[in-house]
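Visitor: Here is my input, please return the structure:
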Amino acid sequence: MVPHLVTALTGPINELEQRLLDSMPAIERWFRLEWMEHTPPFYTSVDVRNAGFKLAPVDTNVFPSGWNNLTPAMLPLAVQAAMASIEKICPEARNLLIVPDNNTRSSFYLSNLVQLRRIFEMAGLNVRIGSISPDLKKATTLELPSGESITLEPVVRTKGRLGLKDFDPCTILLNNELTAGVPGILEDVHEQYLLPPLHASWAVRRKSMHFKCYEEVCKRFGKLIGVDPWLINPIFDTCTNVDFSSDEGLEGLRATVDATLAKVKKRYKEFGIKEKPFVVIKADNSSADMAVFSVRDSKELQALRRPKSKAGAAASESTVLDVLVQEGVQTHERINEAVAEPVVYLMDRYVVGGFYRMHAERGVDESLSAPGSSYVPLAFAESMHLPQPGVRPGASAPNRFYMYGVIARLAMLAASYELEATDPQAEVYA
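Guide: Model (predicted):
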């Protein structure tokens, strides 16, 4: 299925695509040098937004699920990347333990685990699924609608190691964001490789830190290829101690929204963009139970104080929050008239595939990661579809995917900077 991309065929986005294609040798060399100095997250997914005049990541996940959305054609790339990753970390690796999210009863999420298991088994590892959920007391086999099955087993902790009753892995792969905090069973594991590390979890991560690192990456990358970094980087700011159940912090939030909108309006004017800008407000810490919402004017914030409002209802358990105020990036892509956005999957430093997330009931300025969303594999899934220099911008799906992949790799590089900055065992990244 080839998605119909309705993005305009003229304007900054196609100039950016052309510049990326023309600069491909310099870009690939730049990434190679970066990966000599920095360690990529073990695996990553990046939500990308294409507004027609701007292309930017809006979310970077270092504990990605959704691997079941990758097609069989994408698996060889994922397997090769898995092999490369494991060889660097533990060349003699034999056993891999996947620790899933505690909420594992969703067939969609379980299918994601099956796909991860398949990838690492094809990479030459024995793979088992070990749950840290206190509710799982014994091995439990669950049947999936596809006809496949998966067995969840309770994790056993010994002095310095995690494993199963009869399974001793050298590598632990976390597929659990640990939004509720780091449980004691995962702490002080020194004799095995824990991937990603615990400081990558939402117990420590902050979106503002990630986008600060991404901003730095974009400045350097923009200078490399000669483009304005704003074309690939959403403006953002933060506001602390906002209480959606009272007036506390709301005045500061209004000021932050106004200031951010003013900065975006200025850039729109510079580029001759006629759209009305908006900002997206979300919790800086993803473990906070808060909805994501868009505003085009700070006056709209007043409605959020109402008990039945999106933010007020969602933030009932933790009403005082630090929030990220981020320039909204529209998505002008469609699949069968539904709004869509690309999600790019990476393992180690390699792009391995992706899909379009689409939602028929959401607008171009709303989050598509919501109940009712569906997924379509990227049209350029075949591994032989390499970039095609010389083809006019906007006319080649592989060229567009190459552009998405570059943006996703920039976000992944920013995540590596971020993890270095928060690593309790290393010097603070400067």
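Visitor: make it CA atoms for all contacts and neighbour counts henceforth
Guide: Noted.
Visitor: Show me the strands in the stretch 151-300 of the chain, by range?
Guide: For the stretch 151-300 of the chain, applying DSSP state E, counting those that start in this stretch gives strands covering 156-157, 162-163, 171-175, 193-195, 236-243, 279-283, 293-295.
Visitor: which other helices and strands contact the last one?
Guide: Under the contact criterion of 3 or more C-alpha pairs under 8 Å, 6 or more residues apart in numbering; DSSP states H and E, the helices and strands touching strand 293-295 comprise strand 279-283.
Visitor: Direction-wise, compare the strand it packs on with strand 236-243 and give the angle.
Guide: 50 degrees (axes from the mean of the first three to the mean of the last three C-alpha atoms, to 10 degrees).
Visitor: where exactly do the strands run in the stretch 301-430 of the chain?
Guide: 320-327, 333-335, 338-347, 350-359, 374-377.
Visitor: so what's Ile407 up against?
Guide: Val48, Leu55, Ala56, Pro57, Ile232 (C-alpha atoms under 8 Å, 6 or more residues apart in numbering).
Visitor: could you dump the strands of the stretch 151-300 of the chain to CSV with mean neighbour count and distance to Glu427?
Guide: Below are the strands of the stretch 151-300 of the chain laid out as CSV (neighbours: other C-alpha atoms under 10 Å; distance: least, C-alpha to C-alpha, whole Å):
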stretch, mean neighbour count, distance to Glu427
strand 156-157, 16, 30
strand 162-163, 24, 27
strand 171-175, 22, 24
strand 193-195, 18, 20
strand 236-243, 19, 25
strand 279-283, 24, 27
strand 293-295, 17, 36
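Visitor: Please provide the structure for the following sequence as well, for comparison with the first:
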Amino acid sequence: MVPHLTTALTGPTNELEQRVLDSMPAIERWFRLEWMEHTPPFYCSVDVRNAGFKLAPVDTNLYPGGWNNLTPEMLPLAVQSAMAAIEKICPEAKNLLVIPENNNRNSFYLSNLAQLKRIFHMAGLNVRIGSIDPDIKSPRTIELPGGGTVVLEPVIRTKRRLGLKDFDPCTILLNNDLSSGIPGILEDIHEQYLLPPLHAGWSVRRKSNHFKSYEEVSKRFGKLLGIDPWLINPMFNVCGEVDFSANEGMECLTTNVDALLAKVRKKYKEYGISEKPFVVVKADNGTSGMGIMTVRDVKDLAHLSDKTRLKMDTGQGGGHVHQVIIQEGVMTAERMNDAVAEPVVYMMDRYVVGGFYRVHAERGIDENLNAPGSQYVPLAFAESTRLPQPGEKPGASAPNRFYMYGVIGRLAMLAASYELEATDPEAEDYD
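Guide: The predicted structure is shown next:
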């Protein structure tokens, strides 16, 4: 199913698509050279927004759930990418241990684990799911709504290794974003590969670091294509002294929101865009759509409701939010059956393996769609074996549009690689 794009066949996104298609050999070579210098995150997903005049990532998740939303047609590519990823890290690997989130009995999340297990099993590994949740004291089998089961087993820690009873893995794959902190059981493991690294978790990671890296990537990519990097980059500010519950630090927030709105207005004027600019204020760490609000006018910050303050004060894992990123809002011009939609791109190693549309019937074009009530519709990758069609008009071809989404996804993945290198605690030891 291809979404109805209100941008039709006009507008800067189509000009950008044309530029991307015309530059495909140069783009692929550029990525190839980048991956010679930098290690891609093991896997990630990227939320992309297409405003018609701008196409940009708005969030990059290094512990992606939602693998169950990939269609069977996407699995061969995911398996191939899993093989490539494992081969680079531990070619002799036989056993893979997947560590999921604690206390998550959501059937969609459990189906995501089942899909991950399926992908790595088909990549030639023995895969088991080991929980570090203290409530899991013996193997627990959970029935899945669509059929099949997931077995959660308690993780056993020896001096320097993690495993299960009668199962010694070479590689440990985290599907737990560590937003509540790094559990001691995962620390000081020296004889096994832990992926992604602990400093990729939300107890350490900051969105502002990621988008700082993405800004650098977008400038270099913009130079390659001869485009204004703003067309693919959401501008941002940071405020690190806000306390929503005590209503303190609001001056810092107001100043930064005002400054960013002014910058966006200037860009809109430059490009003749008549839409009203907005910014999105969100916790600088954490995901899952928590601690997010849309601000269209700086005056709105003076009249936040108690409900909004409470929502903004509580981050993922239940912690208080004191540092926020103020991100240029990128509206979405995409629709699926008249509901607002945004593409989410899934990658493993350095490859795009598929994705889906996040669709929300009750949200507006300038609102966060990662919220209760959202639905997931697979991207139209039934034609995924088709390469982009450079001869077709921009906006007319699903493979062309999805190739462009994939380019933006890979730029965000490259930014995550830069970010993890810059925040690697072991790298700092060598300075």
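Visitor: Generate CSV for the strands of the stretch 151-300 of the first structure, with distance to Arg94 of the first structure as supplementary columns.
Guide: Listed next are the strands of the stretch 151-300 of the first structure as CSV, based on distance: least, C-alpha to C-alpha, whole Å:
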stretch, distance to Arg94 of the first structure
strand 156-157, 18
strand 162-163, 13
strand 171-175, 9
strand 193-195, 13
strand 236-243, 44
strand 279-283, 40
strand 293-295, 45
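Visitor: Of the ones you listed, which is nearest Asn103 of the first structure?
Guide: Asn103 of the first structure lies closest to strand 171-175 among the strands of the stretch 151-300 of the first structure, at 11.3 Å (C-alpha to C-alpha).
Visitor: ok so, going back, make CSV out of the strands of the stretch 301-430 of the first structure and add distance to Val280 of the first structure and mean neighbour count.
Guide: Formatted as CSV, the strands of the stretch 301-430 of the first structure follow (distance: least, C-alpha to C-alpha, whole Å; neighbours: other C-alpha atoms under 10 Å):
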stretch, distance to Val280 of the first structure, mean neighbour count
strand 320-327, 5, 23
strand 333-335, 19, 21
strand 338-347, 16, 25
strand 350-359, 18, 25
strand 374-377, 22, 18
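Visitor: I'd like those as TSV, with distance to Leu125 of the first structure appended.
Guide: Converted to TSV, the strands of the stretch 301-430 of the first structure look like this (distance: least, C-alpha to C-alpha, whole Å):
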stretch	distance to Leu125 of the first structure
strand 320-327	40
strand 333-335	38
strand 338-347	16
strand 350-359	19
strand 374-377	27
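Visitor: who touches Ile142 of the second structure in this structure?
Guide: Ile142 of the second structure neighbours (C-alpha under 8 Å, 6+ apart): Thr149, Val150, Val151, Leu152.
Visitor: show me where the second structure has helices.
Guide: Under the criterion DSSP state H, the second structure contains helices at 12-22, 24-37, 75-89, 107-122, 207-225, 250-271, 306-313, 398-422, 425-429.
Visitor: Tabulate the ones you listed in JSON lines, adding columns for distance to Glu191 of the second structure.
Guide: Below are these laid out as JSON lines (distance: least, C-alpha to C-alpha, whole Å):
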{"stretch": "helix 12-22", "distance to Glu191 of the second structure": "43"}
{"stretch": "helix 24-37", "distance to Glu191 of the second structure": "25"}
{"stretch": "helix 75-89", "distance to Glu191 of the second structure": "13"}
{"stretch": "helix 107-122", "distance to Glu191 of the second structure": "21"}
{"stretch": "helix 207-225", "distance to Glu191 of the second structure": "29"}
{"stretch": "helix 250-271", "distance to Glu191 of the second structure": "45"}
{"stretch": "helix 306-313", "distance to Glu191 of the second structure": "39"}
{"stretch": "helix 398-422", "distance to Glu191 of the second structure": "21"}
{"stretch": "helix 425-429", "distance to Glu191 of the second structure": "16"}
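Visitor: and of these, who's closest to Gly391 of the second structure?
Guide: With C-alpha to C-alpha as the yardstick, what comes closest out of the helices of the second structure is helix 12-22 (9.0 Å).
Visitor: how big is the offset of that closest one relative to the first structure?
Guide: Once superposed with the first structure, the aligned residues differ from helix 12-22 of the second structure by a mean of 0.4 Å; criterion: mean C-alpha distance after the TM-score superposition for the first structure.
Visitor: That helix to helix 398-422, inter-axis angle?
Guide: Using the same axes, to 10 degrees, helix 12-22 of the second structure lies at 80 degrees relative to helix 398-422.
Visitor: Tell me which residues are up against helix 12-22 of the second structure.
Guide: Against helix 12-22 of the second structure from outside (C-alpha under 8 Å, 6+ apart): 27, 50-55, 225, 388, 390, 394-395, 400-401, 404.
Visitor: buried ones in it?
Guide: Within helix 12-22 of the second structure, the residues scored as buried using 16 or more other C-alpha atoms under 10 Å are Pro12, Thr13, Asn14, Leu16, Glu17, Gln18, Val20, Leu21.
Visitor: gap between the residue nearest to Met250 of the second structure when sequence neighbours are not counted and Leu164 of the second structure?
Guide: The shortest distance from Met250 of the second structure to any residue other than its chain neighbours is 6.1 Å, reached at Val242 (C-alpha to C-alpha, 6 or more residues apart in numbering). Plainly put, Val242 of the second structure is 43 Å away from Leu164 of the second structure if you go by C-alpha to C-alpha, to the nearest Å.
Visitor: Check Pro25 of the second structure too.
Guide: 46 Å.
Visitor: One more: Asn247 of the second structure?
Guide: Distance from Asn247 of the second structure to Leu164 of the second structure, by C-alpha to C-alpha: 47 Å.
Visitor: Of those two, give the one with the bigger neighbour count.
Guide: Each of Asn247 of the second structure and Leu164 has its neighbours counted (other C-alpha atoms under 10 Å); Leu164 has more, 18 against 12.
Visitor: Surely Gly222 of the first structure is in contact with Pro229?
Guide: Yes: counting by C-alpha atoms under 8 Å, Pro229 is a contact partner of Gly222 of the first structure at 5.0 Å.
Visitor: how many other residues sit next to Asn126 of the second structure?
Guide: Considering only other C-alpha under 10 Å, Asn126 of the second structure is surrounded by 16 other residues.
Visitor: In contact with it: list those residues for me.
Guide: Here Asn126 of the second structure is in contact with Lys94, Asn95, Leu96, Phe120 (C-alpha under 8 Å, 6+ apart).
Visitor: Pull the contacting residues for the last one.
Guide: If I follow you right, that is Phe120 of the second structure. Val79, Ala82, Met83, Asn126, Val127.
Visitor: which of these lies closest to His360 of the second structure?
Guide: So of these, ranked by how close each gets to His360 of the second structure (C-alpha to C-alpha), first place is Val79, at 29.8 Å.
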